[in-house]
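1. Below is the sequence, then the predicted model.
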Amino acid sequence: MKHTLILGTLLIAANANADVLGLTAEVGSYSPDADLWAADTNTTGTSDMDADSGIYYGIALEHPIPVIPNLRIQGTEITADGTATATYNGSSYSNAAASIDLSHTDFTLYYELLDGLFWLNLDLGITLRQYDGYVEISNDRTDLSETLPMLYASPFIDIPGTGLSIGGEIKYLSYDDSSITDTSIKVKWESPFLVGIEAGYRQHEIDLVDVSDLDVYSDNSGVFIGINIDI
């Protein structure tokens, strides 16, 4: 419901200011494979997991004022379940239940450095990623609730006369012993009727040390498909 209200509000705003604001939006399904290694004060475990297909969405507002960055809001649901080889309070378990929720919301401020010049497009900026999830192994659950800054880049190339564009997004963070790499490769098609389709492959890899009292490594990689709107 929250995502629907945000999208509806921004669509109304963009239509009311069509000669001033530009708006793009996307929504679809992300279907990754997942693996997990995690440790907290009580439990250490490793697991191959069955990830659920989750919803992703994105909304971007662009304006003609050069010194003020544009805004993009994106969100992804990532959840997975499996069994783990775990050590819990000193005892070992070979089939411990494991689950992970790496759902997150991204708030990105960016500049359009290239906007259709020789069919090239390039956005650069900063993303604040808010994780709101958890890791649970053998009924020992640790919340993962952090807001982390990431570098953001999105290059695309348009194929003239087709409505097609090919490119992707890169979001990256590295500090101390922790890192996050989130890379998407995407093909988009914009129809003459505003609504188009998109599909691609995304790899979301996190390696966090002592974040929310948790050490966790997880690689979530898979395909996504959705629709997009460009006003």
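-> Looks like it came in fine.

2. From here on, just use CA atoms for contacts and neighbour counts.
-> Fine.

3. so G45 touches T83, yeah?
-> No - in this structure, G45 is not within contact of T83 by C-alpha atoms under 8 Å, at 9.4 Å.

4. which one of the two has more residues nearby?
-> G45 (25 against 20; other C-alpha atoms under 10 Å).

5. nearest residue to that one other than its sequence neighbours?
-> In space, G45 comes closest to A86 once its chain neighbours are excluded; the distance is 4.0 Å by C-alpha to C-alpha, 6 or more residues apart in numbering.

6. Check it against this one:
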Amino acid sequence: MNRKIIATAAVVASLWMPVQADTLLGLYVGAQAWRSDVSGGFGNSSAVTDFDFEQETNSSLYVALEHPVPLLPNIKIRRETLNSSGATTLDTDFTFAGQTYPQGSALAMGGDIDSTDYVLYYEIFDNDLISFDLGLNARDLDGRIDVSVASDSNAMSSQAFSGIIPLLYTRVQVGTPVGGLGFAAQGSFLAIDDSSLYDYQAALTYRWLDNLAVDMTFELGYRALRLELDDVDNLYTDMEFKGPFAGVEVHF
């Protein structure tokens, strides 16, 4: 798995081309709240066990720095925690983290994934009408999943996992003739053999405050994240988070 990740990073990095840097120094700080439906499952083999998940509200924070230095990429750091909880009744035996649960068991699960994105990107276009960013995102995942028998929380097994996954990063922002209104979309993508990850979002934006000192933009949109991991610390997942989000971004 590690060799595949390194090879992918090298290929993506080789696609980068020197571009003109941003003409103004800018600091961006943003936050989002995301109401997501969760589906799919996980296990210690490629035959994952599906769970019925509850809706979750997750939040994220990010900061980005854009600068006028040619050839040096801009940087963005984003931090969030993905929470999940669910239940299932097994139609076959299920082994997780060294413990086997027999067919017919009613199981409960709880999980959280701390995710930190380290994005290096270039502005390919940047004007009042359209901006387009392209770069590489190193996503640092650190998570834990707990499984227990619903009627006996002492019968529990836990699996921790971590890894850094390189992703292709893109972002597009488009202005409109209507004052303050616009459209923004961004995504991070990876596909290697049986592992894949995509995380994309699209939103309507409204610039409420725009002056020489600070800009403030509100956004309302939809986000979808699929996490299909193949043997990361002996964990296999095929999970999808999707739903509406709202956010705010301040530009100094």
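-> Structure's in. What do you need? Quick caveat: nothing in here was measured; it's all calculated off a predicted structure.

7. The residue nearest to G45 of the first structure looks like it's in a helix, true?
-> No - applying DSSP: H, G, I helix; E, B strand; the rest coil, one finds A86 of the first structure to be strand, outside a helix.

8. is it true that G179 of the second structure lies in a helix?
-> No - G179 of the second structure is assigned coil when assessed by three-state DSSP, not a helix.

9. how about the strands of the first structure, start to end?
-> Ranges of strands within the first structure are 22-39, 43-51, 54-62, 70-76, 79-88, 91-101, 104-117, 120-137, 140-159, 164-175, 178-189, 195-211, 214-230, based on DSSP state E.

10. name the helices or strands packed onto the second one?
-> If you count contacts as 3 or more C-alpha pairs under 8 Å, 6 or more residues apart in numbering; DSSP states H and E, strand 43-51 of the first structure packs onto strand 22-39, strand 79-88, strand 120-137.

11. Out of the ones you listed, flag the one nearest L208 of the first structure.
-> Using C-alpha to C-alpha as the measure, strand 22-39 is the one of those that comes nearest L208 of the first structure, at 9.3 Å.

12. right, and R129 of the first structure touches S103 too?
-> No - the criterion here is C-alpha under 8 Å, and R129 of the first structure misses it with S103 at 10.2 Å.

13. re earlier: I'd like the helices and strands packed on strand 43-51 of the first structure laid out as JSON lines, including distance to I229 of the first structure.
-> Shown next, in JSON lines, are these (distance: least, C-alpha to C-alpha, whole Å):
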{"stretch": "strand 22-39", "distance to I229 of the first structure": "5"}
{"stretch": "strand 79-88", "distance to I229 of the first structure": "27"}
{"stretch": "strand 120-137", "distance to I229 of the first structure": "17"}
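
14. who wins for proximity to L214 of the first structure among the ones you listed?
-> strand 22-39 (6.0 Å).

15. what's the average distance of the closest one to the second structure?
-> Comparison of strand 22-39 of the first structure with the second structure after fitting gives an average deviation of 1.1 Å (mean C-alpha distance after the TM-score superposition for the first structure).
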